[in-house]
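Q: using only what follows, build the 3D model:
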Amino acid sequence: MELPGEDMRPVINRLKRARGQLNGIIDMVEEGRDCEEIVTQIAAVAKALDRAGFAVVAAGMRQCVLADDGLDTTKMEKLFLSLA
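A: Sure, this is the predicted structure:
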């Protein structure tokens, strides 16, 4: 299923922020920064990516319900579990 671009704008913004955070983490590692700071930032990026994934799955479910195309619950369950 393809999702309209306007539905994905918040996801795109979240992913771009995560990309910026990830670039910052790479810089931190290259600079030899404190491991606790690095791990904290990695956890933040991981959470941002998880939220982006859940937003995509939720948008897909919403589109299926609104389009009355039927909802493949097994497929959606697999998508959710892949984010766990």
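Q: from here on, just use CA atoms for contacts and neighbour counts.
A: Will do.
Q: please verify my assumption that Gly70 contacts Gln63.
A: No. If you go by Cα atoms under 8 Å, Gly70 and Gln63 don't touch, sitting 9.8 Å apart.
Q: second chain to compare with the first, below:
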Amino acid sequence: MEQHSHGYAEDKQAILRRLKRAEGQVRGIARMVEEDTYCIDILTQVSAATKALETVALQLLDDHLAHCVAEAARSGGTVADEKIREASEAIGRLVRS
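A: Predicted structure coming up:
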């Protein structure tokens, strides 16, 4: 059985490290709320966690474009159209978030 390699395969460990860091930031934010920390301090941490997740999203998008979309574009046809549509929708979601 052939195993499909995703575009982020080479960056997987770095992405996982970033996600674990973001997870820790979110746990820290919850702790701050539990401890009645000043609103602005919590918002600062929310901004940092959001930035961390945005960084992961942009890395995944870059890897997707460089690997999946480029490969589909070489193949052409409906596969290429579908991958480009997916990428465009993903970019739209990131921009709106």
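Q: circling back to that earlier point, more neighbours, Gly70 and Gln63 of the first structure?
A: Neighbours were tallied for Gly70 of the first structure and for Gln63 using other Cα atoms under 10 Å; the higher tally belongs to Gln63 (19 against 11).
Q: helix, strand, or coil at His6 of the second structure?
A: Using DSSP: H, G, I helix; E, B strand; the rest coil, the structure places His6 of the second structure in coil.
Q: what's the burial count for it?
A: His6 of the second structure has 13 nearby residues by other Cα under 10 Å.
Q: list the contacts of it.
A: 64, 67-68 (Cα atoms under 8 Å, 6 or more residues apart in numbering).
Q: quick one: map Arg17 of the first structure onto the second structure.
A: Counting by TM-score structural alignment, Arg17 of the first structure corresponds to Arg21 in the second structure.
Q: now Leu81 of the first structure
A: Under TM-score structural alignment, Leu81 of the first structure pairs with Gly92 in the second structure.
Q: again, but for Asp7 of the first structure
A: Checking TM-score structural alignment: Asp7 of the first structure goes with Asp11.
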